[in-house]
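Enquirer: My questions concern the predicted model and sequence given below.
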Amino acid sequence: MIKIEKLTKIFYKNSKEIYALKDIDLLINSGEFISIMGSSGSGKTTLLFSIAGLIKPASGSIHIDDTPIFNITRRERARLRALKIGFVFQLFYLVPYLTAMENVLLPFLAKKNDPDAINKARRALERVGLQSRLDHKPEELSVGERQRVGIARALVTGPRIILADEPTGNLDTENTAIVLKYLKEINQEGVTVVLTTHGPQVSQQVSRQVKLENGTIV
């Protein structure tokens, strides 16, 4: 469960306060598939990164299960992310000189001494239909395949929450459908999936939509 209460985030530009988020209240139940929809600048990415504990709010709180994530140390937040959260990025952020397999293995750097890491990485790539691309580098993969590597990397440690920031933003219609299919399958196994999007066609595929405008839920 993700519980957000009175969350406010303020940025400053030329000494002027800009509210990226203002008094956000949101409860995301375990196992939900939810989209946070809004135009550019609406605050959706700030909200997603706040849930991950990567952006600290000016006020308010976020609980993941029973843990108040901004009342613990930075190291404890990093450990919580490693144990419970997988992240999918719009721009993939794959290491260009590593193979698909090596990119998916990267999360295990934070979880040392896992003797089954290679098998888990292989299964994660097989899960998203990339069993024939294990040794390919990002430049040898299509855009859609790169995003599927990103999903496999998010899945590999068995997180209970997937946070996906505009995961279909750079994809065509066919690859958008493929990525949403895999996210749905993951959700059907009990994993909570929270994605951001600016497109209503993506939001129509989820179980619940939340719309942000100017940092507030509407």
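Expert: Here it is on my side, so go on. Since we're looking at a predicted model, the values are computed, not measured. Numbering: from 1, shown residues only.

Enquirer: Please make it C-alpha for all contacts and neighbour counts, starting now.
Expert: OK.

Enquirer: contacting residues around the top helix by length along the chain?
Expert: Of all segments of type helix in the chain, defined using DSSP state H, the longest is helix 173-188. Residues outside helix 173-188 that contact it (C-alpha atoms under 8 Å, 6 or more residues apart in numbering) are 31-33, 128, 144, 147-148, 167-168, 193, 202, 205.

Enquirer: So of those residues, which two are at opposite extremes in space?
Expert: G31 and G144 (25.4 Å; C-alpha to C-alpha).

Enquirer: For the longest helix of the chain, buried residues please.
Expert: 175-176, 178-180, 182-184, 186-187 (16 or more other C-alpha atoms under 10 Å).

Enquirer: now, which of these sits nearest V95?
Expert: V179 (20.3 Å).

Enquirer: What's the separation between the most centrally placed residue in the chain and L47?
Expert: In the chain, the centroid-proximal residue (C-alpha atoms, centre = their mean) is L163; its distance is 2.1 Å. L163 sits 11 Å away from L47 when distances are taken as C-alpha to C-alpha, to the nearest Å.

Enquirer: Put this next to the previous one:
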Amino acid sequence: MTQLNVTHLKKQYKSKRSSQKVLALKDVDFQVEDGEFIAIMGESGSGKSTLLNCIATLDKPTAGHILLNGEDLANLKDKDLAAFRRDHIGFVFQNFNLLDTLTVKDNIYLPLVLSKNTTEKEEKLANLAKQLGIEELLEKYPYELSGGQQQRVAIGRALITKPELLLCDEPTGALDSKNAADILNLFGDCHQAGQTILMVTHSSLSASHAGRVLFIKDGVVFHQIYRGEKSEQEMLVAINDAMTNLLGGQS
């Protein structure tokens, strides 16, 4: 079943340095099936982060439609956007965005508290903490944790509401290779459990964990690769070949 449907998406900005308009997204079309793990790649300035922000309802497209489980996000009123994001979308950022004044436990609980939906919160936390390997960290504060541990907490916060869609913006960008691999394996586990994941990344290695990779160039979806029966190593080779063509201007 199609969970996310992006059609003819366009985003135009007015340049901060001049009166010229910048076309960040020209005409983006793609669909995401329920339970897919998709990576989005492209050069800096290609529009991939703008696309993620539009899907996250953090930015409004100039034209086109984004439907999440049939609901057109463009029709949401400004006053309803925060609640919609909280209830339907989970976020994992490069820099974790945890609150140092709250314990790990309370950081993870935060979306439930904001939505006033704290039913069975202890059980939800216990299951997540075990899955993420952070059971011994729940009473600590973010500043007491390593980067990898902080990202695990951030993933817990994103998943505690059981979101329909998990959006990840360079989730391994601030981590060393070992912690990055651990986080990607966690995403793999989440995907196997049925979580739909959309991840923006510069890393071919990170993207090789996905089931499909979309390549964006000049504001459009330029190419895509399906994993199929490919191993991670074979997927990595295919991604690197596609990026070489992308950077070389070949179609």
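Expert: Right, received. Where do you want to start? What you see is a predicted model, and the numbers here were worked out from it, not measured in a lab.

Enquirer: What's the TM-score once they're superposed?
Expert: Here the TM-score for the pair of chains, by TM-score structural alignment, normalised by the length of the first structure, is 0.95; 218 aligned residues with a C-alpha RMSD of 1.3 Å.

Enquirer: What segments of the second structure are helices?
Expert: Under DSSP H, the second structure gives helices at 48-55, 78-88, 104-114, 121-132, 147-159, 177-192, 204-207, 232-248.

Enquirer: L25 of the second structure maps to what in the first structure?
Expert: Alignment note: L25 of the second structure maps to L21 in the first structure; criterion TM-score structural alignment.

Enquirer: what about the nearest residue in space to its match that is not next to it in sequence, distance to R74 of the first structure?
Expert: Once flanking residues are discounted, L21 of the first structure sits nearest to G215: 4.0 Å by C-alpha to C-alpha, 6 or more residues apart in numbering. G215 of the first structure sits at a distance of 25 Å from R74 of the first structure (criterion: C-alpha to C-alpha).

Enquirer: count of neighbours near the residue nearest to L247 of the second structure when sequence neighbours are not counted?
Expert: Nearest non-adjacent residue to L247 of the second structure, counting by C-alpha to C-alpha, 6+ apart: E43, 7.7 Å away. The burial count assigned to E43 of the second structure is 16, neighbours taken as other C-alpha atoms under 10 Å.

Enquirer: residues touching E43 of the second structure, list them.
Expert: Neighbouring residues of E43 of the second structure by C-alpha under 8 Å, 6+ apart: 202, 216-217, 247.

Enquirer: cool, and Q151 of the second structure?
Expert: Applying C-alpha under 8 Å, 6+ apart to Q151 of the second structure gives the contacts 92, 96, 171, 183.

Enquirer: what residue of the first structure matches up with the first one?
Expert: In the first structure, the residue paired with V92 of the second structure is V88, using TM-score structural alignment.

Enquirer: quick one: the closest residue to that match other than its chain neighbours from L105 of the first structure, how far?
Expert: In this structure, V88 of the first structure finds its nearest non-sequential neighbour in A164, 4.4 Å apart by C-alpha to C-alpha, 6+ apart. For A164 of the first structure, the distance to L105 of the first structure (C-alpha to C-alpha) stands at 19 Å.

Enquirer: out of those two, which sits in the busier spot?
Expert: Ranked by neighbour count (other C-alpha under 10 Å), A164 of the first structure and L105 place A164 first, with 25 against 21.

Enquirer: Okay, buried residues for stretch 119-136 of the first structure please.
Expert: Result for stretch 119-136 of the first structure [16+ other C-alpha under 10 Å]: buried residues 120-125, 127-128, 130, 133-134, 136.

Enquirer: how far does it sit from the chain's center?
Expert: Relative to its chain's centre, stretch 119-136 of the first structure lies at 20 Å (C-alpha atoms, centre = their mean, to the nearest Å).

Enquirer: give me the stretch of the second structure that stretch 199-210 of the first structure matches.
Expert: Mapping stretch 199-210 of the first structure onto the second structure (TM-score structural alignment) gives residues 203-214.

Enquirer: How far does that stretch sit from its chain's centre?
Expert: Computed by C-alpha atoms, centre = their mean, the separation of stretch 203-214 of the second structure from the middle of its chain amounts to 12 Å.

Enquirer: what's the answer for stretch 173-189 of the second structure, then?
Expert: Chain-centre distance of stretch 173-189 of the second structure: 14 Å, with C-alpha atoms, centre = their mean.

Enquirer: how about K124 of the second structure, what's its partner in the first structure?
Expert: Checking TM-score structural alignment: K124 of the second structure goes with K120.

Enquirer: Would you check how far apart that match and L134 of the first structure are?
Expert: K120 of the first structure is 13 Å from L134 of the first structure, by C-alpha to C-alpha.

Enquirer: do the same with A177 of the first structure
Expert: For A177 of the first structure, the distance to L134 of the first structure (C-alpha to C-alpha) stands at 22 Å.

Enquirer: one step back: could you redo the helices of the second structure as TSV and give each row distance to T62 of the second structure?
Expert: Output for these, formatted as TSV (distance: least, C-alpha to C-alpha, whole Å):
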stretch	distance to T62 of the second structure
helix 48-55	10
helix 78-88	16
helix 104-114	29
helix 121-132	38
helix 147-159	28
helix 177-192	31
helix 204-207	28
helix 232-248	26
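
Enquirer: residues in contact with the closest residue to F89 of the first structure other than its chain neighbours?
Expert: Nearest non-adjacent residue to F89 of the first structure, counting by C-alpha to C-alpha, 6+ apart: D165, 5.2 Å away. Listed by C-alpha under 8 Å, 6+ apart, the contact set of D165 of the first structure reads 45, 48, 87-90, 195-197.

Enquirer: Could you rerun that using 6 Å?
Expert: Counting by C-alpha atoms under 6 Å, 6 or more residues apart in numbering, D165 of the first structure touches 89-90, 195-196.

Enquirer: Next: G42 of the second structure.
Expert: 215-216.

Enquirer: please redo it, this time with the cut-off set to 10 Å
Expert: Listed by C-alpha atoms under 10 Å, 6 or more residues apart in numbering, the contact set of G42 of the second structure reads 48-49, 200-203, 214-219, 221-222, 243, 246-247.
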